[in-house]
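>>> Sequence first, predicted coordinates after that:
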Amino acid sequence: MNDQNQQEVTIRDNPDKGRFDVLVEDTQAGFSMYKDFGEMQRIFYHTVVFDEFEGRGLAGTLTRTALSTSVQAGYRIVAVCPYVKKWLTTHHDFDDATDPVGREHLRALR
């Protein structure tokens, strides 16, 4: 896939680091951190796109791919990350795969 500047974008799961990475032309452009929890829940807790890559739609592309990949693997989404939480308010195709944030999720991130 390409970004708004028509540069090649790759998004890949990096389970050893607990994150999805977004790369532009093979250069790290950002990531979305997650922690697997309990019975097939995936807590997304921090999303970053580096300053030099902002304004290209990468955060939305990263979020959609990370959530889609997770749901396809059988995970339910728990959105602690403010960006992911807000993104979900306008992308209702994930409503049936999202669980509310509970104290147990926040404790798991400590």
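Here it is on my side, so go on.
>>> alpha carbons only for contacts and neighbour counts from here, please
OK.
>>> just checking, G30 touches R12?
No. Using Cα atoms under 8 Å, G30 makes no contact with R12, being 11.2 Å away.
>>> which of the two has more neighbours?
Taking other Cα atoms under 10 Å, G30 and R12 do not tie; G30 has more neighbours (23 against 15).
>>> Mind listing what's buried along the longest strand that the chain contains?
Longest strand in the chain, counting residues (DSSP state E): strand 27-37. Residues of strand 27-37 classed as buried under the neighbour-count rule (16 or more other Cα atoms under 10 Å) are 28-37.
>>> Same check on stretch 68-82?
Buried residues in stretch 68-82, counted by 16+ other Cα under 10 Å: 68, 70-71, 75-81.
>>> Please identify which of the residues you listed is nearest to T90.
A79 (13.6 Å; Cα to Cα).
>>> ok, structure two:
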Amino acid sequence: MTEAPTTIEHEDNGSKGRYFLRAPGGAIAETTYTNVGQHQIIIDHTEVPDAFRGQGAGLRLVTRAVEDARAAGKKIIPLCPFANAQFKKHPEWADVLKR
């Protein structure tokens, strides 16, 4: 197992965006989202390739999305099954969960 990359990168093109990690071998773990207006995002997909398994990469990516949403005053709709499961495990994220 390789060491987990530490820097989460972020891309936002206006309507869609992603948080991602790059492994030294080129594999990419990512959480993608769609902007819904100025105050909401939909997390629609999280993918963690085998190069990242067991390193908490998916949780780190969703956590970063939560932190950024909180800082921007946005709410999150977690349509992605992984993100939805993490929201259920982290009640401290309730302030950014769109109900």
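Here it is on my side, so go on. This one's a predicted model, so the numbers in the text were calculated from it and none came from an experiment.
>>> After superposition, what is the TM-score?
The TM-score (TM-score structural alignment, normalised by the length of the second structure) is 0.83; 97 aligned residues with a Cα RMSD of 2.1 Å.
>>> that older thread, mutual contacts of G30 and R12 of the first structure, please.
By the contact definition Cα atoms under 8 Å, 6 or more residues apart in numbering, G30 of the first structure and R12 are jointly contacted by 21-22.
>>> got the residue ranges for the helices in the first structure?
With DSSP state H as the criterion, the first structure has helices at 58-72, 82-88, 103-108.
>>> so of the buried residues of stretch 68-82 of the first structure, which ones are in strands?
Counting by DSSP E, these contribute 76-79 to strands.
>>> out of those, what pair is the most spread apart?
Farthest pair in these, by Cα to Cα: R76 and A79, 9.9 Å.
>>> list residues touching both of these two?
By Cα under 8 Å, 6+ apart, the residues touching both R76 of the first structure and A79 are 98-99.
>>> quick revisit: the ones in strands among the buried residues of stretch 68-82 of the first structure into JSON lines, with extra columns for distance to K85 of the first structure?
Shown next, in JSON lines, are those (distance: Cα to Cα, whole Å):
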{"residue": "R76", "distance to K85 of the first structure": "14"}
{"residue": "I77", "distance to K85 of the first structure": "10"}
{"residue": "V78", "distance to K85 of the first structure": "9"}
{"residue": "A79", "distance to K85 of the first structure": "5"}
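>>> Pick the one among the residues you listed closest to R107 of the first structure.
Among these, and counting by Cα to Cα, the member closest to R107 of the first structure is V78, at 13.2 Å.
>>> ok, and the closest non-adjacent residue to the closest one?
In space, and not counting its chain neighbours, V78 of the first structure is closest to I43: 4.6 Å by Cα to Cα, 6 or more residues apart in numbering.
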